[in-house]
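J.: Generate coordinates for the sequence data below:
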Amino acid sequence: MPFEFHQVDAFTDQPFSGNPAMVYRLDAWLDETLMQRIAAEHNLAETAFVVKEGSAWHIRWFTPVSEVPLCGHATLAAAKVLFDIYQEPAEVLDFTCLSGALQVTRQGERLQLDFPVRRVELVTRELHAQAERALERQVEQVMALGNGDGSVQELMVVLGSEVELRELKPNLSALATLPGLGVLVTASGQKHDFVSRYFAPSIGIDEDPVTGSTHCMLVPYWAERLRRTTLSAFQCSARGGELLCRLEGERVKIAGHARHIASGQLML
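T.: Sure, this is the predicted structure:
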């Protein structure tokens, strides 16, 4: 049985940059184990599966090794496919997911994500020191996004400069032992308000090219620090990607380009 897939490079208007994601538009959900095996077969940072449920699209995201609760770039990719390939007429797409309600709005050549704010708190001295050992350098701050039960979902680390961030070569084996899905590292930017990189070796992603969902943590942090709510961001991975961000109350608006680059069929 054939299943149509589409590959999109998110947060870029150029092929071979930004963050690639695979998108499947399904009539009904596949078995979870099968979706995980499909994601492993594509071996991209994320594969998105979307199913229409009422007036909204339910979306799920899988890395090559596990399902994740939120993914920005694959949501942007899914919206690009629904708008351009499946000719969705609406200017706004509503999505539901494990993390709640999301929206993507078509804004000229860009697509804008509407995600919930995710606030971080400073960690213990012990975890701060553990993060410094994994990153093999001293850092300004280490903060965590909690799961609500005392456990850590993500770590966020602040460095002193963009130069430090670009030169960073973390110990990936040590990073994989830290609590949470991954480690977000950020600094003030030279040409952008802030820059970042994201490492998640524990879920099969040594370094993610561009990570939309982490900006739900980054934007409220940098908005408070820089005292403004509209911010330009750049993720300085090897592929790189630019994001235009805005804080509106308890929501984060993240806008970027997306480039549809490939289509095909998976034969099962």
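J.: From here on, just use CA atoms for contacts and neighbour counts.
T.: Fine.
J.: ok, which stretches of the stretch 151-268 of the chain are strands?
T.: Along the stretch 151-268 of the chain, counting by DSSP state E, counting those that start in this stretch, strands occupy 152-158, 183-188, 194-200, 205-208, 230-235, 241-248, 251-256, 258-267.
J.: Using TSV, please lay out those strands together with distance to residue 92 and mean neighbour count.
T.: Output for those, formatted as TSV (distance: least, Cα to Cα, whole Å; neighbours: other Cα atoms under 10 Å):
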stretch	distance to residue 92	mean neighbour count
strand 152-158	29	21
strand 183-188	29	24
strand 194-200	28	23
strand 205-208	27	20
strand 230-235	21	20
strand 241-248	17	21
strand 251-256	13	24
strand 258-267	16	15
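J.: Just checking the distance from stretch 116-124 to the centre of its chain.
T.: 16 Å (Cα atoms, centre = their mean, to the nearest Å).
J.: mind checking the end-to-end distance for it?
T.: 25 Å (Cα to Cα, to the nearest Å).
J.: what's that stretch in contact with?
T.: 102, 141-146, 156, 216-217, 220-221, 250-252 (Cα atoms under 8 Å, 6 or more residues apart in numbering).
J.: cool, stretch 198-209 as well?
T.: 18-19, 45, 63-66, 172-173, 175-177, 181-185, 197, 210-211, 235-241.
J.: Could you give me the ChimeraX syntax to select whichever of these are buried?
T.: Buried residues within the contacts of stretch 198-209, by 16 or more other Cα atoms under 10 Å, are selected in ChimeraX with:
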select :18,19,45,63,64,65,66,172,175,176,181,182,183,184,185,197,210,211,235,236,237,240,241
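J.: and the gap between residue 161 and residue 168?
T.: On the measure of Cα to Cα, residue 161 and residue 168 end up 11 Å apart.
J.: Another for comparison:
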Amino acid sequence: MQLDIFQVDAFTSETFGGNPAAVCPLQTWLPDATLQQIAAENNLSETAYVVRNGEVFELRWFTPTVEVDLCGHATLAAAWVLFEQLGENRDILRFATRSGELRVRREGARLAMDFPARQPELVAVPPGLLQALGLEQIDALYRTDDYVVVVEDEAIIAGLNPDFAALAAFDVRGVAVTAPSRHFDFVSRWFGPRVGVNEDPVTGSAHTSLAPYWAKRLGKCSLSAEQGGARKGQLHCEVLDNDRVIISGHGALYLRGTIFI
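T.: Now for the predicted structure:
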């Protein structure tokens, strides 16, 4: 069997930036074990699989170790492949996913993803979290399916060097650490060793929590953001009144090839 595969750098307009994701368009679904094996072989933070079903595309995301409920950068990558490589000429793509229907539309040179917003709730800091992050103190801790750790200096973000084994012990999808920024409305880094991704360069799904937090704190609905450590990407977020958040960014093709299985 031969399968097409694309690798797209999401949330950047240039290769070697943003967050790479593999995209495999399929005619029909393969066994879950095969999908997981391909994702493990790709060894990227996410591999997206797309199957057309009438006017909707079924979309699933796999890390090297597990299937996940939502992935922003691999959704953007999948939409980019459909628009730019496979000739989809409609303005809006509809995806059926484990998190409900997601829509991606063209917005000038960017692609805009319409996701459900997740309102972070203030929680107590669990024992060991600060030590795992290498932090002495934080401003606040919030939770959705991720921990959202708020600090007040973006230099702290750049200097993070977590203990990934210790972070993997916490019962959350991942840990986002965020701060206000001089050049963007906010910056962040995201760590997910529990789901097989020590650090994700740019995590669109994390911004479904980060954007509502910063929108409330800054009193504005349109936000600029940058995420990453050594490798960075940029996002634009718009928090809507209907518990949705629009997350937009660019994509850049790195490779197109064939899988033989």
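J.: tm score of chain vs chain?
T.: The TM-score (TM-score structural alignment, normalised by the length of the second structure) is 0.97; 259 aligned residues with a Cα RMSD of 1.0 Å.
J.: Any of the contacts of stretch 116-124 of the first structure buried? List them.
T.: Buried by 16+ other Cα under 10 Å: 102, 141-146, 156, 216-217, 220, 251-252, out of the contacts of stretch 116-124 of the first structure.
J.: so where is stretch 185-201 of the second structure in the first structure?
T.: Alignment of stretch 185-201 of the second structure against the first structure: residues 193-209, by TM-score structural alignment.
J.: Show me the helices in the second structure, by range?
T.: 32-42, 72-84, 129-133, 154-158, 164-167, 207-218 (DSSP state H).
J.: Which among those is found nearest to residue 237 of the second structure?
T.: helix 207-218 (6.4 Å; Cα to Cα).
J.: about what we covered before: would you list the strands of the stretch 151-268 of the first structure in a markdown table and tack on distance to residue 5 of the first structure?
T.: Formatted as a markdown table, the strands of the stretch 151-268 of the first structure follow (distance: least, Cα to Cα, whole Å):
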| stretch | distance to residue 5 of the first structure |
| --- | --- |
| strand 152-158 | 30 |
| strand 183-188 | 29 |
| strand 194-200 | 25 |
| strand 205-208 | 21 |
| strand 230-235 | 26 |
| strand 241-248 | 23 |
| strand 251-256 | 22 |
| strand 258-267 | 5 |
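J.: what's near enough to touch residue 15 of the second structure?
T.: So residue 15 of the second structure contacts 9, 252-254 (Cα under 8 Å, 6+ apart).
J.: One more pass at 6 Å, please.
T.: residue 252 (Cα atoms under 6 Å, 6 or more residues apart in numbering).
J.: pretty sure residue 184 of the first structure is touching residue 156, no?
T.: Yes: the criterion here is Cα atoms under 6 Å, and residue 184 of the first structure meets it with residue 156 at 4.6 Å.
J.: and residue 169 of the first structure, what pairs with it in the second structure?
T.: Checking TM-score structural alignment: residue 169 of the first structure goes with residue 161.
J.: Burial check on its match, number of neighbours?
T.: 13 (other Cα atoms under 10 Å).
J.: sorry, back to before: tell me the most buried of the helices of the second structure?
T.: Highest mean neighbour count among the helices of the second structure (mean count of other Cα atoms under 10 Å): helix 72-84, with a mean of 25.
J.: What residue in the first structure is paired with residue 140 of the second structure?
T.: Aligned counterpart of residue 140 of the second structure in the first structure: residue 141 (TM-score structural alignment).
J.: Quick check: closest non-adjacent residue to its match.
T.: Leaving aside its sequence neighbours, residue 141 of the first structure sits nearest to residue 158 (Cα to Cα, 6 or more residues apart in numbering; 5.1 Å).
J.: any idea what that neighbour aligns with in the second structure?
T.: Looks like residue 158 of the first structure aligns to residue 150 there (TM-score structural alignment).
J.: residues contacting that match?
T.: 139-140, 177-179.
J.: Could you export these as CSV, including distance to residue 222 of the second structure?
T.: As requested, the contacts of residue 150 of the second structure are exported to CSV (distance: Cα to Cα, whole Å):
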residue, distance to residue 222 of the second structure
139, 23
140, 23
177, 20
178, 17
179, 17
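J.: among the buried ones among the contacts of stretch 116-124 of the first structure, which two are most distant?
T.: Every pair of these checked by Cα to Cα; the farthest is 102 and 141, at 29.5 Å.
J.: Let's check: the centremost residue of the first structure is which one?
T.: The C-alpha lying nearest the average C-alpha coordinate of the first structure belongs to residue 211 (Cα atoms, centre = their mean; 3.0 Å).
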